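A.B. asks: Just to be clear, the model below is a prediction. Sequence and coordinates:
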Amino acid sequence: MTVTDFDFICQILRQRSGLVLGNDKAYLLESRLLPVARKYKLASFEDLVRLIRVKSDEAVIKDVVEAMTTNESFFFRDTKPFDQFKQIVLPTLMAARPNKQIRIWSAAASSGQECYSLAMILSEMAAQLSGWKIEILGTDLSTEILDRAREGIYSQFEAQRGLPINLLVKYFTQVGDRWQINQKIRSMVQYKEFNLLNDPRSLGKFDVVFCRNVLIYFDQPTKAKILNNIAGLMPNDGYLFLGGAETVLGITDKFQLLAGQRGVYGLTTGQAAPATKPAAPGALRA
């Protein structure tokens, strides 16, 4: 791989997805794009680059971007954010929403595990949520990964990764050597193709936004743009969840860390919920 070819693909990735790759990621670029080259009956990465340079085919470029976006996800990832959602965020919003409506956005939803984790929490709380309308929207720039999310079919490894056995038994059906989440849970989530670099106002307003383990792939200006866009979609008492390695410090002044919590943010112009004792470990498994 030449430096010129590497820089050319990196420029496309940055423009189309915001993904920033360092020079040490050349091996990753080549390994992920070789299957794309084979799809178009090309012999090498260099041939793929040449095709894009000559034809600038949008279908090929889209496949390249989708191949390079990370789709790592698993059920109840890191556990604590879901405890915080169940024990702090949801009760606070329920007390503040006389219209009994809440909207949740899972940005970069990947293959759906985050969305379905939230849906299972809501299903487990059906008695408390009687009469409520709670919408979950999952978005991703990859149409292929969203098709997987809609199917809700996971390998044995994916189904067991982070998922309590009681929820696997309750909400999944075994299909051959894989597991499919049931229609009731799937129907609680809507999926839509969306690129975080674009204007999100068409998606509507959200009380809760999960944008976890996404910002780490972007440069500072792109992080600021995305966070500021999210802030514009939220009411004053809305909540933002970021990944454990992510922060708003030095990026935007639109958000502040929720008092006594980690990874959960409210708008700086809003009323932050009081610190609440986190759920005991394993609370989601009860």
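C.D. replies: Looks like it arrived, so ask away. Here the structure is a predicted model, which means the values were calculated and not measured.
A.B. asks: Please make it C-alpha for all contacts and neighbour counts, starting now.
C.D. replies: Will do.
A.B. asks: could you pull out the helices for the stretch 51-200 of the chain?
C.D. replies: Per DSSP state H, counting those that start in this stretch, the stretch 51-200 of the chain carries helices over the ranges 58-68, 80-84, 90-96, 113-124, 143-151, 156-160, 165-171, 183-186.
A.B. asks: could those go into TSV alongside mean neighbour count?
C.D. replies: Putting the helices of the stretch 51-200 of the chain into TSV (neighbours: other CA atoms under 10 Å) gives the following:
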stretch	mean neighbour count
helix 58-68	18
helix 80-84	21
helix 90-96	14
helix 113-124	21
helix 143-151	17
helix 156-160	15
helix 165-171	13
helix 183-186	16
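A.B. asks: dropping in the other structure now:
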Amino acid sequence: MSSPDLSPYYFDLLAQFLRKESGIILKPETSYSVRFKLQPLARGWGFEGLNDLVEHIHRRRHNPEVVAALLNALTIKETSFFRDTKPFDVLRQRILPDLAAQRGTPDLKLWSAACSTGQEAVTLAILLQQVLPREHADRSVVVGTDVSEEALSRARKAVYSKLEVERGLSPELLRRFFEPVAGGYRASPALRRLIRYQSLNLVDTDFPMSQFDVVMCRNVLIYFDDKGKRGALDNIYRRMASDGYLFTGAGEDPQRLDSRFLRVLVDGLQCFRKAPG
């Protein structure tokens, strides 16, 4: 009978496969989390052990459905509305008004990279509704991208449980921007019209949209090795407006890996812009 555990050999095989398919790095210290995330997939596919599951994935590694199932299992990340509130305060109070004032037609484009189930993208849409005149907010766009089709499916439905909306949304925001539905609350039509979701790996180059005024890529680069980080940052750089802003996680430093980014402080918050020249 197969062991229910995941042996070092099969962990390494899985890590090699995931790195090739997505650029994401599985570190040995994440093995417990990986086991936990893979167990439902193993049960759903009828495997007694994780070694058998990984062997199956390896044999069918060219099957897009197998790849998608693995990415869905391993990459859906923790998220919430207005998570780590400071970046959104700075966007609302300084950056979005400044960008709008610099534009002849202040229609803004915002990108939520690795958007998971959509809370960050919805948060950005709320900010656009709060900051811009209605006609400009309605012509602006938020693009949410992720490698997980399962997460994107949930994001497109825009339905969140009572627990999820209570994490980050005030009663006033909930009343203004959401409507009660079976299973929780759904983002309003005005918000949903602003958001487009698209499957995308940050290290892929096939992404048609560009000239984003704000890019949110927080706590994402930590999952790549330096080569993957440089590839992702190059894609972000080429898709940022010349006066755009990049937000990353507190421990992520694009400037260390790509000198084309310049670290700036806005109201004490670190973010990044394109360096002059």
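C.D. replies: Received the coordinates, thanks. Nothing here was measured: the structure is a model prediction, and the numbers come from that model.
A.B. asks: Next, the TM-score between them, please.
C.D. replies: Here the TM-score for the pair of chains, by TM-score structural alignment, normalised by the length of the second structure, is 0.90; 269 aligned residues with a CA RMSD of 1.8 Å.
A.B. asks: Quick one: closest of the helices of the stretch 51-200 of the first structure to residue 259 of the first structure.
C.D. replies: Comparing the helices of the stretch 51-200 of the first structure against residue 259 of the first structure with CA to CA, the closest turns out to be helix 80-84 (12.3 Å).
A.B. asks: do you know which of the helices of the stretch 51-200 of the first structure lies nearest residue 244 of the first structure?
C.D. replies: Among those, the nearest to residue 244 of the first structure by CA to CA is helix 80-84 (9.5 Å).
A.B. asks: export the helices of the stretch 51-200 of the first structure to a markdown table and tack on distance to residue 30 of the first structure?
C.D. replies: Shown next, in a markdown table, are the helices of the stretch 51-200 of the first structure (distance: least, CA to CA, whole Å):
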| stretch | distance to residue 30 of the first structure |
| --- | --- |
| helix 58-68 | 10 |
| helix 80-84 | 35 |
| helix 90-96 | 44 |
| helix 113-124 | 28 |
| helix 143-151 | 20 |
| helix 156-160 | 26 |
| helix 165-171 | 37 |
| helix 183-186 | 35 |
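A.B. asks: Nearest to residue 227 of the first structure among these would be which one?
C.D. replies: Proximity to residue 227 of the first structure, assessed across the helices of the stretch 51-200 of the first structure by CA to CA, is greatest for helix 80-84 (18.4 Å).
A.B. asks: Just the buried residues of the strand of greatest length in the first structure, please?
C.D. replies: Longest strand in the first structure, counting residues (DSSP state E): strand 133-140. Residues of strand 133-140 of the first structure classed as buried: 136-140 (neighbour count, 16 or more other CA atoms under 10 Å).
A.B. asks: Also stretch 39-48 of the second structure?
C.D. replies: 39, 41-42, 47-48.
A.B. asks: List the residues that contact the spatially most central residue of the second structure.
C.D. replies: The centroid of the second structure falls nearest to residue 114 when counting by CA atoms, centre = their mean (1.6 Å). Residues near residue 114 of the second structure by CA atoms under 8 Å, 6 or more residues apart in numbering: 144-147, 217, 220.
A.B. asks: Among those residues, which one sits closest to residue 95 of the second structure?
C.D. replies: Ranked by distance to residue 95 of the second structure (CA to CA), these are led by residue 217 at 16.3 Å.
A.B. asks: pretty sure the closest one is touching residue 245, no?
C.D. replies: No - judged on CA atoms under 8 Å, residue 217 of the second structure makes no contact with residue 245 at a distance of 10.6 Å.
A.B. asks: of the two, who's got more company?
C.D. replies: More neighbours surround residue 245 than the other of residue 217 of the second structure and residue 245, with 25 against 21 (other CA atoms under 10 Å).
A.B. asks: Could you look up the SS state of that one?
C.D. replies: With DSSP: H, G, I helix; E, B strand; the rest coil as the basis, residue 245 of the second structure sits in strand.
A.B. asks: what do we get in the first structure for it?
C.D. replies: The pairwise alignment with the first structure assigns residue 245 of the second structure to residue 239, based on TM-score structural alignment.
A.B. asks: residues contacting its match?
C.D. replies: Residue 239 of the first structure makes contacts with 89, 207-209, 264-267, as judged by CA under 8 Å, 6+ apart.
A.B. asks: Closest one of the buried residues of stretch 39-48 of the second structure to residue 19 of the second structure?
C.D. replies: For the buried residues of stretch 39-48 of the second structure, the nearest to residue 19 of the second structure is residue 41 (19.2 Å; CA to CA).
A.B. asks: Now the corresponding residue of the first structure for that closest one: which helix or strand?
C.D. replies: Taking TM-score structural alignment, the alignment pairs residue 41 of the second structure with residue 36 from the first structure. Following DSSP states H and E, one finds residue 36 of the first structure within helix 26-39.
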